[in-house]
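J.: dropping the sequence and predicted coords here.
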Amino acid sequence: MKVEQIYTGCLAQGAYYIESEGEVAIIDPLREVKPYIEKAKKNNAKITYIFETHFHADFVSGHVTLSKETGAPIIFGPQANPSFDAIIAKDGQEFKLGNVTIVALHTPGHTMESTTYLLKDKDGKDYAIFSGDTLFLGDVGRPDLAQKAANMTQEQLAETLYDSLRTKIMPLADDVIVYPAHGAGSACGKNMMKETVDTLGNQKQMNYALREDMTKEEFVKEVTDGLLPPPQYFPLNVKMNKEGYDDIDEVLERGTQALSPDAFETAANETGAIVLDVRHQNEFAKGHVPRSIFIGLDGGFAPWVGALIADVKQPILLVAPEGRIEEAVTRLSRVGFDQTLGFLKGGFEAWKEAGKDYDTVDSVSADTFKKQLEADDKTPVYDVRKEGEYVSEHIADAQNTPLDFLNEYLTEFPEKETFYVHCAGGYRSMIAASILKSRGIHNLIDVAGGFKAIKEAAIPVTDYVCPTTLK
């Protein structure tokens, strides 16, 4: 038996490859399925089953394409109702894979079709669970996402999750390995550990949601406390996972079309496409296509695209580093953005050489910023980090306008007075700057290096806060 976790950091997502006696099961595959097919082929094995733990909200799974390419059936748990052919497993139903067995344990609560898959070894001993979003390391799946589909409140879903954990998962032996669908950084939970594999015994000791003496009322309160609104693209990803989607090869063919500067400009004007610049933030600051949005590939790319571009059907035109076009299109497709129409051939340099207008972002070092604050302690400063980061430590009198909800704060930025914007390291503040400039707000200066550089420059900070945010 071979079990491999295939972890994708930018999505904080774990897919799984299980092989026994030449037969393979894939659990929660990513959109691009060739790596799974090639791995099985290399091992002279055949993909026999594709298991889905639930209808994912934060990424588009590759189950439909993988089934089409391999002929392997897709398996969901009870109460799933996909629009395509699939096996809807019964609670406790067993699937033989070589000389091991995979058992479907219905564990509703995160969603009503959520199912944990229990792997038994050749001797019938419980070996591991693939818990999807039912159980994370250090947390459990949020119970607020499936309210509409289930016609239940988040409290009712939390109560259901409590029962699932205590009747299906906690009775399992302590040495059972836990393989979750997500780790730290995912918006599907609140307190996830940075580790991606653990034993159930350790989780029983340290995961607040698995406390043996915890009442259902206590569980509901703790699980629902502090939940932030989910990203707007989540329901759209659920719809795609439930109803199907374009083949990834079609998406790549469409999205990797090279467009000259003139053709690129024409496409932007005629289609209403967003120009998405995925280079490094420093390059974007030096020059970019006017009104383009910056979200760099070398950051939390896909989740930020999903959080800030509300509609997955939004046409997109790319400005990307040489050799990273296919990567950008692929990573967009992972969160359902399939309407990439092409990229700027020759990159931003070609745009400049063609004599096209371009814009820049004023950016200063933390040392220069410090001198400005010393000269004028009323200088407006906007901190686009999350509220928790801001509460922990921030520049005195800085306003917190979290990037996730930036559009809700547009009226709070000065119309004429120069203001400064920063985040933790420079990535998010450049995203914010690009959004503000696209809305016609140009009187801003970015603090390069963010809060890390601010502290290194010995700019005074405080940990006291009188909350000013709406979220």
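T.: That came in fine, so what should we check first?

J.: switch to C-alpha atoms for all contacts and neighbour counts from now on
T.: OK.

J.: list the contacts of the closest residue to residue 425 other than its chain neighbours.
T.: Once flanking residues are discounted, residue 425 sits nearest to residue 450: 4.2 Å by Cα to Cα, 6 or more residues apart in numbering. Residues in contact with residue 450, defined by Cα atoms under 8 Å, 6 or more residues apart in numbering, are 366, 422, 423, 424, 425, 426, 429.

J.: what are the ranges of the strands in the stretch 351-471 of the chain?
T.: Secondary structure of the stretch 351-471 of the chain (DSSP state E, counting those that start in this stretch): strands at 363-364, 381-383, 394-395, 399-400, 419-422, 444-447, 461-462.

J.: just send the ones you listed back as JSON lines, with mean neighbour count and distance to residue 73 too.
T.: JSON lines is the format used below for the strands of the stretch 351-471 of the chain (neighbours: other Cα atoms under 10 Å; distance: least, Cα to Cα, whole Å):
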{"stretch": "strand 363-364", "mean neighbour count": "17", "distance to residue 73": "53"}
{"stretch": "strand 381-383", "mean neighbour count": "23", "distance to residue 73": "49"}
{"stretch": "strand 394-395", "mean neighbour count": "20", "distance to residue 73": "52"}
{"stretch": "strand 399-400", "mean neighbour count": "23", "distance to residue 73": "49"}
{"stretch": "strand 419-422", "mean neighbour count": "23", "distance to residue 73": "49"}
{"stretch": "strand 444-447", "mean neighbour count": "24", "distance to residue 73": "51"}
{"stretch": "strand 461-462", "mean neighbour count": "14", "distance to residue 73": "56"}
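
J.: just put the ones you listed in a markdown table and tack on distance to residue 320.
T.: Shown next, in a markdown table, are the strands of the stretch 351-471 of the chain (distance: least, Cα to Cα, whole Å):
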| stretch | distance to residue 320 |
| --- | --- |
| strand 363-364 | 21 |
| strand 381-383 | 27 |
| strand 394-395 | 33 |
| strand 399-400 | 30 |
| strand 419-422 | 24 |
| strand 444-447 | 22 |
| strand 461-462 | 36 |
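
J.: out of those strands, flag the one nearest residue 34.
T.: strand 419-422 (39.7 Å; Cα to Cα).

J.: what packs against that closest one?
T.: For strand 419-422, the elements it packs on are strand 381-383, helix 427-438, strand 444-447, judged by 3 or more Cα pairs under 8 Å, 6 or more residues apart in numbering; DSSP states H and E.

J.: want to compare, so here's the second one:
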Amino acid sequence: MKVEQIYTGCLAQGAYYIESKGEVAIIDPLRETEPYIARAKKTGSKIKYIFETHFHADFVSGHVDLAKKTGATIVYGPNAETSYDIYQAKDGEEFSLGDVKIKVLHTPGHTLESSCYLLIDAQGKNHALFTGDTLFIGDVGRPDLAIKQDITKEDLAGMLYDSLHDKIMPLEDDLLIYPAHGAGSACGKNMSKDTVDTLGNQKKTNYALQEDKTKVAFIEELLEGILPPPQYFSKNAMLNKQGYDTFEHVLDKGNVPLDPIAFEHLANQTSAVVLDVRSPEEFLKQHVPNSIFIGLDGSFAPWVGALITDLAQPLLLVVPEGKAEETVTRLSRVGYDNTLGYLEGGLESWIAAGKETQTIASIDAQTFEEDYQNQKNGTSSILDVRKPGEFDTQHLLDADSFPLDFINENMGELDKEKPYYIHCAGGYRSAIAASILSARGFTKLTDIKGGFGALKETEMPLS
């Protein structure tokens, strides 16, 4: 028996490859299927099952493409309804894979169809539980993504409590827990950076698995401080229910080099968003006018999903050398399939063609302190674009909370005639915010390098 966790840091997502006696099961695969197929070919094995723990909201799963390519059966738990062929398993049903078995445990709460998969080894011993978004390391899944007219988030939270106490907590303490996500995912509040643990340790350390916690207390604690889900969550869930275009077609359409003239023509003719994925420093220094920055080296796909509201939005890319295919791939993982191409030769070719560029001022924390203290009229404002919880923990005394997550909704509160200093925790999110504001006509913007981490080293008063 072979169990492999295939973890993707950008999405904080874990897919799983299970192999026994030449038969393979994949749990919660990503959009691109070739890595799973290649693993199976390497040992001459056949992918027999694709198990989905639930309808994922934070990424587009590769289950539909993988089933078409391999003939594998897509398995969901109870209550799953799709527009493509699946096997809807019953609670407690077992599937044979080589000389091991995989048992379905229906665990509604995160969503109504959420299920965990219990791996039973050749000796009949429970070996591991693949918990999807039902149980994370240090946390549990949010219960506000599958709300219907007659079902509230409180109802789902109560279901989750029952699932944890009735289905998971009675299992053995030495059982390995393999969740679908780790720290950085928006599917929970306080997930650990660890991506595997034992159930026994989780019973000791996870707030949601405490024996003495009542259902009422559990529901209150689970719902406290949950931010609204990113807007793309419901759209990704729908793609996972209804199906989607093949990854290969998306890649062929998007991984197309364009010279500056063709790039500019497409931008003008299609109302495409120019998405610059270089580093924050490179973007702020010089970029294509009105382009948006979301860098590959940060939480790229989740921020694209949170900030670009239309999955069908045409996109044109400015990428580092050799990063076009990776960028198109990572966009497709969250359902952004309408990439039209990338600027061949990068910004250098744009400049060489005599095209106009823009810049956004960026200063270090010490210079900001001097500039701000020397202001006589106090007309500038400081925008802290971190999450509300980060701001509440500690912030500059004079700063305003202006979370990047809600910039599109809150932009109307700002004055285009007013100067703004912008910072986040380290510099990534502030560059995104500055790019969006700049593209919307704000011209008096200054980014603070190093973010709040650098600002704490100055003498600026904190609150």
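T.: Looks like it came in fine. Everything numeric in this text was worked out from a predicted model, so none of it was measured.

J.: any idea what the TM-score is?
T.: After superposition, the two chains reach a TM-score (TM-score structural alignment, normalised by the length of structure 2) of 0.98; 461 aligned residues with a Cα RMSD of 1.1 Å.

J.: out of the helices and strands packed on strand 419-422 of structure 1, which gets nearest to residue 268 of structure 1?
T.: That would be, of those and by Cα to Cα, helix 427-438, which comes in at 14.0 Å.

J.: need the residues that contact that closest one.
T.: So helix 427-438 of structure 1 is contacted by 281, 285, 290-296, 299, 361, 384-385, 403, 406, 410, 421-423, 442, 444, 446-447, 450 (Cα under 8 Å, 6+ apart).

J.: inside helices: which ones of those?
T.: In this view, those that belong to helices under DSSP state H are 281, 285, 450.

J.: quick one: map residue 125 of structure 2 onto structure 1.
T.: Per TM-score structural alignment, the equivalent position to residue 125 of structure 2 in structure 1 is residue 125.

J.: residue 94 of structure 2 now?
T.: Checking TM-score structural alignment: residue 94 of structure 2 goes with residue 94.

J.: my read is that that match contacts residue 105, right?
T.: No. With contact defined as Cα atoms under 8 Å, residue 94 of structure 1 does not count as touching residue 105 (9.6 Å).

J.: higher neighbour count, these two?
T.: The neighbour comparison of residue 94 of structure 1 against residue 105 (other Cα atoms under 10 Å) goes to residue 105, with 25 against 17.

J.: show me what contacts the more buried one?
T.: Applying Cα under 8 Å, 6+ apart, the residues near residue 105 of structure 1 are 77, 91, 92, 93, 115, 116, 117, 118, 168.

J.: which element is encountered next along the chain beyond the helix or strand hosting residue 241 of structure 1?
T.: For residue 241 of structure 1, the host element (DSSP states H and E) is helix 234-243. Sequence-wise, the next helix or strand downstream of helix 234-243 of structure 1 (DSSP H and E) is helix 248-255.

J.: go through that following helix and flag the buried ones.
T.: Within helix 248-255 of structure 1, the residues scored as buried using 16 or more other Cα atoms under 10 Å are 248, 251, 252, 254, 255.

J.: tabulate these (CSV), appending distance to residue 70 of structure 1.
T.: Listed next are the buried residues of helix 248-255 of structure 1 as CSV, based on distance: Cα to Cα, whole Å:
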residue, distance to residue 70 of structure 1
248, 15
251, 20
252, 20
254, 24
255, 25
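
J.: and residue 322 of structure 1, how far from residue 346 of structure 1?
T.: 8 Å (Cα to Cα, to the nearest Å).

J.: higher neighbour count, the two?
T.: residue 346 (17 against 10).

J.: residue 112 of structure 1 in helix, strand or coil?
T.: Classification of residue 112 of structure 1 by DSSP: H, G, I helix; E, B strand; the rest coil places it in coil.

J.: again but with residue 143 of structure 1, I slipped
T.: Classified using three-state DSSP, residue 143 of structure 1 is coil.

J.: give me the nearest residue to it, chain neighbours excluded.
T.: residue 110 (4.7 Å).

J.: OK, contacts around the one you found?
T.: 133, 134, 141, 142, 143, 144, 145, 146, 157, 158, 161.

J.: switch to 7 Å and redo it
T.: If a contact means Cα atoms under 7 Å, 6 or more residues apart in numbering, then residue 110 of structure 1 has 133, 134, 141, 142, 143, 157, 161 as its contacts.

J.: lining up these with structure 2, which overlap?
T.: Contacts conserved in structure 2 for the contacts of residue 110 of structure 1, using both residues aligned by TM-score structural alignment, their matches' Cα atoms under 7 Å: 133, 134, 141, 142, 143, 157, 161.

J.: I'd say the fifth one and residue 158 touch.
T.: This means residue 143 of structure 1. Yes. With contact defined as Cα atoms under 7 Å, residue 143 of structure 1 counts as touching residue 158 (5.4 Å).

J.: name the residues contacting each of the two.
T.: With Cα under 7 Å, 6+ apart, residue 143 of structure 1 and residue 158 have common neighbours residue 109.

J.: okay, buried residues for stretch 375-390 of structure 2 please.
T.: For stretch 375-390 of structure 2, by 16+ other Cα under 10 Å, it's 381, 382, 383, 384, 385, 386, 387, 388.

J.: TSV for these, including distance to residue 262 of structure 2?
T.: Shown next, in TSV, are those (distance: Cα to Cα, whole Å):
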residue	distance to residue 262 of structure 2
381	40
382	39
383	37
384	38
385	35
386	37
387	39
388	42
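
J.: ok, so of the residues you listed, who is nearest residue 270 of structure 2?
T.: Using Cα to Cα, the buried residues of stretch 375-390 of structure 2 come closest to residue 270 of structure 2 at residue 385, 30.4 Å.

J.: what sits against that closest one?
T.: Contacts for residue 385 of structure 2 (Cα under 7 Å, 6+ apart) come out as 401, 402, 403, 404, 423, 424, 430.

J.: show the buried residues in these.
T.: 401, 402, 403, 404, 423, 424, 430.

J.: what's the most distant pair in those?
T.: The widest separation within those (Cα to Cα) is 12.4 Å, between 401 and 430.

J.: before we move on, back to that, which of the contacts of residue 385 of structure 2 still touch in structure 1?
T.: Under both residues aligned by TM-score structural alignment, their matches' Cα under 7 Å, what the contacts of residue 385 of structure 2 keep in structure 1 comes to 401, 402, 403, 404, 423, 424, 430.

J.: nearest residue to the counterpart of residue 10 of structure 2 in structure 1 in space, please, no chain neighbours.
T.: Alignment note (TM-score structural alignment): residue 10 of structure 2 maps to residue 10 of structure 1. Spatial nearest neighbour of residue 10 of structure 1, excluding adjacent residues (Cα to Cα, 6+ apart): residue 300 at 5.5 Å.
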